[in-house]
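**Q** Sharing a sequence plus its predicted fold:
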Amino acid sequence: MPKVHPKSRGGGGAAAPSPYSKHSSSGATSNAIFKMNTDIGQHVLKNPGVAQAIVDKADLKQSDIVLEVGPGSGNLTVKILEKAKKCIAVELDPRMAAEVTKRVQGTPQGKRLEVVLGDVIKTDLPYFDVCISNTPYQISSPLTFKLLATSPAPRVCILMFQREFAMRLFAKPGDKLYSRLSVNAQMWAKIDHIMKVGKNNFKPPPAVESSVVRLVPKSPRPNISYEEWDGLLRICFVRKNKTMRANFLGTTSIMNILEANYRTWCAQNDVALEEGPAEDDSSLMEVENSQSMAADADADADDWDGFMDVDADDDDLPAFFKDQQSSLLKSAKGSNRKRKGKVAELVREKVRSVLEDKTQLADKRARTCDEADFLKLLWSFNKEGIHFRSH
């Protein structure tokens, strides 16, 4: 890839289309190599002291395979290759991939560098021992969840984040920043703050300050299903300032989907169900329509406080809910009321019993619940045959 002459400021082509970029042209900032696309988090760490400190904190071994997310021009990469057996660098921008490849080409380090071109969130990652990342802010949350769910778990992850996002990782029950991210991260990993990194350590400087954190996945891992745990948390934190009763019993779409999932679980475990309409004529229920669900989402938009790194592409519901939710909304359009069946009544009573009788968490809000509360909820729901993942 030809370099632009240092005196030229207009060289380089436009950034390749990116799943992270909304307006690529507005995020293009010139540097000596080519135009940097800040919309996809292209802020190169230029301070060699900070880069060295980040790699040192990983405590790399000569046998380690390191995953680096967003290598950029390779300032972290070359320091990783000095200590590790191999570096797998996942890069979205073909120009950056070419630049980091060229940087070590023809050297002994070049044979130990593997560059994977693509979106790290959508890429099936090979085995790695350690992850080091100057993380593009837009993918902070999905990358964290992906690393937490990786099996086998990496030994350690050294990750650079927007400072506000890092604070969410540490947040405790009752804190304004406490969220599903906080509970998940602290459930699956021990988290330490390593250092603050000022914006002037990057080229071009980002609009916010950064922090480096160390995530050490717990060993042994908690003996629960990640998908099951995360599915429960997604429901609880859909509206973290609402009570658990409102999030479950007061949300018809959730109850309908839990009923469908309970039916699947019963079928797979040879549990007989009594079908038919409920005997009580008062068991007519309102069916949520798309407008009311949208209003709920708008009402709770302030839960995220407008962070640039929020889960913009992160759905409110577990993945296995999506198709069922769509069909439920379609069936609701022609009628505002429908009669509940016996299975729906059974599931509703199970949920009520778990929230009110077995855990006494019906009137608590997700933002005030701790890890023990969520574990109690998950155990009680599972005991009743109610699950939060596909089977």
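**A** That came through fine. Predicted, not measured: the structure shown is a model, and the values here were computed from it.
**Q** okay, CA-based contacts and neighbour counts for the rest of this
**A** Noted.
**Q** and the longest helix along the chain, what other elements does it pack with?
**A** Counting residues, the longest helix found in the chain (DSSP state H) is helix 252-268. Based on contacts counted as 3 or more C-alpha pairs under 8 Å, 6 or more residues apart in numbering; DSSP states H and E, the elements that helix 252-268 packs against are helix 322-333, helix 342-352.
**Q** rerun at 7 Å
**A** Contacts defined by 3 or more C-alpha pairs under 7 Å, 6 or more residues apart in numbering; DSSP states H and E place helix 252-268 against no helix or strand at all.
**Q** Compute the distance from the centre of it to the centre of its chain.
**A** In terms of C-alpha atoms, centre = their mean, to the nearest Å, the centre of helix 252-268 is set 25 Å apart from its chain centre.
**Q** If you compare the directions of that helix and helix 322-333, what angle comes out?
**A** Compare the direction of helix 252-268 with that of helix 322-333 by axes from the mean of the first three to the mean of the last three C-alpha atoms, to 10 degrees and you get 120 degrees.
**Q** List the buried residues for helix 252-268?
**A** Buried residues in helix 252-268, defined by neighbour count with 16 or more other C-alpha atoms under 10 Å: 252-265.
**Q** Same check on stretch 37-56?
**A** By neighbour count, with 16+ other C-alpha under 10 Å as the criterion, the buried positions of stretch 37-56 are 37-46, 50-51, 54-55.
**Q** Which of these fall within helices?
**A** Cross-referencing the buried residues of stretch 37-56 with the helices (criterion: DSSP H) gives V50, A51, I54, V55 as the overlap.
**Q** Surely the last one touches E82?
**A** No. No contact is recorded between V55 and E82 when judged using C-alpha atoms under 7 Å, the distance being 9.9 Å.
**Q** helix/strand/coil for A32?
**A** Under the three-state scheme (DSSP: H, G, I helix; E, B strand; the rest coil), the conformation of A32 reads as coil.
**Q** Distance check, it against V4.
**A** Noted for A32: a distance of 7 Å to V4, by C-alpha to C-alpha, to the nearest Å.
**Q** Next one for the comparison:
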Amino acid sequence: MPKITTQQLRRNTQASAASASVRPTTIGAPYAAAQRSGRAPAGGSSSSTTTDGSRHFGPMFNKSLGQHILINPLVSQGIVDKAGLKQTDTVLEVGPGTGNLTVKILEQAKKVIACEADARLAAELTKRVQGGPFQHKLEILHGDVMKRELPFFDVCISNTPYQISSPLTFKLVFHRPIFRCAVLMFQREFALRLVARPGDSLYGRLSVNCQLYAKVTHVLKVSKNSFKPPPNVESSVVKIEPLNPPPPVDFDEWDGLVRIAFSRKHKTLAANFKTTATLQMLEENYRTFCAASGAMVEDGFQIKERVLGVLDQLEYGEARASKLDVHDFLKLLSAFHDAGIHFC
């Protein structure tokens, strides 16, 4: 047998150790690396539980889904308190994440339907309640909440992904049957636009459209440090209480009127309605309406005179959209319809 020097033995041993450490790349590799570096992986049993009962989740967050996990237990409890939950309530939760808010809702509600787009987070939430006293009360819907029909619910609670703030708000407002309330987390500026009143700097089309169908109140300010990872903006919680019954208004007609009025919200309504594009659109709609209803367009008909006549009749010609409330716009819409003028 050939002799092996100490130096050769050392080299062979190092080579064997190196080859033994080589493993096929698997989906779990990044999570194992996270554990070795002292960071919690992004799912399953490797998330850490703090002394306050909340779970921190990381390291990988899907930025396209707007994932910011609420880790402040006082904020979570405040949201649940503002919802005024009853033991008979079914709660729809949008974006439950790792369940820091979910577990507080489960303590007070009959059932929680949690809609989560990220399969990793849905699995984490399932494991969190598995075998516990609330397991039978939780139902998880995996998928995009904007692409599915919402189930029946009494209350909606959401730490809302900010990129779906507006579409989710109106999906809820138009949901039937009417629910009792929704308590939603939004970017601070968006929340303030929802609750803005005539004369406020953020008052606009969003404010009017939402307030047509619901009572909206600001209930809680939330610091960016209440999330992991912290977002770039401050947040607020608003409470939306749909009007029951809702006003009998065609939303497309309503939004068409409001869109024109707020095209330049500090200009007079007369100035906004006198633009060439607006008058052409309204005249086309008027002629279409007459044709559909079997009416004749009057000789010498002038759409500009008809529109300004309506504004003068209500003494709104010099009014500005930024100063008008929902009732003012309802009066305008009714008067325009009486004059045969439509917005869609």
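**A** That came through fine. As the structure is a prediction and not an experimental result, all values here were calculated from the model.
**Q** if we can go back for a sec, quick check: the two most widely separated of the buried residues of helix 252-268 of the first structure?
**A** In terms of C-alpha to C-alpha, the buried residues of helix 252-268 of the first structure reach their longest pairwise distance at T252 and W265, which sit 19.8 Å apart.
**Q** where along the first structure do the strands fall?
**A** Per DSSP state E, the first structure has strands spanning 28-29, 36-37, 44-45, 65-69, 86-91, 113-117, 130-134, 156-162, 189-197, 202-203, 210-217, 284-286, 337-339. These are given in chain order.
**Q** List just the one of the ones you listed that sits closest to W229 of the first structure.
**A** The closest approach between W229 of the first structure and any of the strands of the first structure, judged by C-alpha to C-alpha, belongs to strand 189-197 at 14.3 Å.
**Q** Going by neighbour count, which residues in that closest one are buried?
**A** For strand 189-197 of the first structure, burial by neighbour count (16+ other C-alpha under 10 Å) applies to A189, I191, H193, I194, K196, V197.
**Q** Could you single out the nearest of the residues you listed to K322 of the first structure?
**A** Taking C-alpha to C-alpha as the measure, A189 is the one of those closest to K322 of the first structure, at 28.4 Å.
**Q** show me the contacts for that closest one.
**A** Residues in contact with A189 of the first structure, defined by C-alpha atoms under 7 Å, 6 or more residues apart in numbering, are L215, V216, P217, K218.
**Q** What lines up with it in the second structure?
**A** For A189 of the first structure, the aligned position in the second structure is occupied by A214, per TM-score structural alignment.
**Q** any idea how far the closest residue to its match other than its chain neighbours is from V183 of the second structure?
**A** Computed as C-alpha to C-alpha, 6 or more residues apart in numbering, the closest residue to A214 of the second structure that is not its neighbour in sequence is P242, at 4.0 Å. When C-alpha to C-alpha is applied, the distance between P242 of the second structure and V183 of the second structure equals 12 Å.
**Q** Which of the two has more residues huddled nearby?
**A** Neighbours per residue (other C-alpha atoms under 10 Å) separate P242 of the second structure from V183, with V183 holding more: 26 against 23.
**Q** That one and D81 touch, don't they?
**A** No. Counting by C-alpha under 7 Å, V183 of the second structure does not reach D81; the two are 9.9 Å apart.
**Q** mind listing the helices for the second structure?
**A** Remark: helices assigned in the second structure by DSSP H are 6-21, 29-36, 73-83, 102-108, 119-129, 165-173, 188-195, 205-213, 251-261, 269-273, 276-293, 303-313, 326-338.
**Q** Serialize the ones you listed to JSON lines and add fields for distance to A42 of the second structure.
**A** Conversion of the helices of the second structure to JSON lines gives the following (distance: least, C-alpha to C-alpha, whole Å):
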{"stretch": "helix 6-21", "distance to A42 of the second structure": "24"}
{"stretch": "helix 29-36", "distance to A42 of the second structure": "7"}
{"stretch": "helix 73-83", "distance to A42 of the second structure": "20"}
{"stretch": "helix 102-108", "distance to A42 of the second structure": "18"}
{"stretch": "helix 119-129", "distance to A42 of the second structure": "7"}
{"stretch": "helix 165-173", "distance to A42 of the second structure": "25"}
{"stretch": "helix 188-195", "distance to A42 of the second structure": "27"}
{"stretch": "helix 205-213", "distance to A42 of the second structure": "36"}
{"stretch": "helix 251-261", "distance to A42 of the second structure": "42"}
{"stretch": "helix 269-273", "distance to A42 of the second structure": "52"}
{"stretch": "helix 276-293", "distance to A42 of the second structure": "52"}
{"stretch": "helix 303-313", "distance to A42 of the second structure": "59"}
{"stretch": "helix 326-338", "distance to A42 of the second structure": "46"}
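**Q** pretty sure K267 of the second structure is in contact with R320, am I right?
**A** Yes. The pair K267 of the second structure / R320 is scored as a contact, 5.9 Å apart, by C-alpha under 7 Å.
**Q** Comparing the two, which residue is more hemmed in?
**A** Using other C-alpha under 10 Å, the more surrounded residue of K267 of the second structure and R320 is R320, with 21 against 16.
**Q** Quick one: map the more buried one onto the first structure.
**A** Taking TM-score structural alignment for the superposition, R320 of the second structure sits opposite R365 in the first structure.
**Q** Apart from its chain neighbours, what residue comes closest to that match?
**A** In space, R365 of the first structure is closest to T243, 4.5 Å off (C-alpha to C-alpha, 6+ apart).
**Q** which residues does the one you found contact?
**A** With contacts taken as C-alpha under 7 Å, 6+ apart, T243 of the first structure has the following neighbours: A362, D363, K364, R365.
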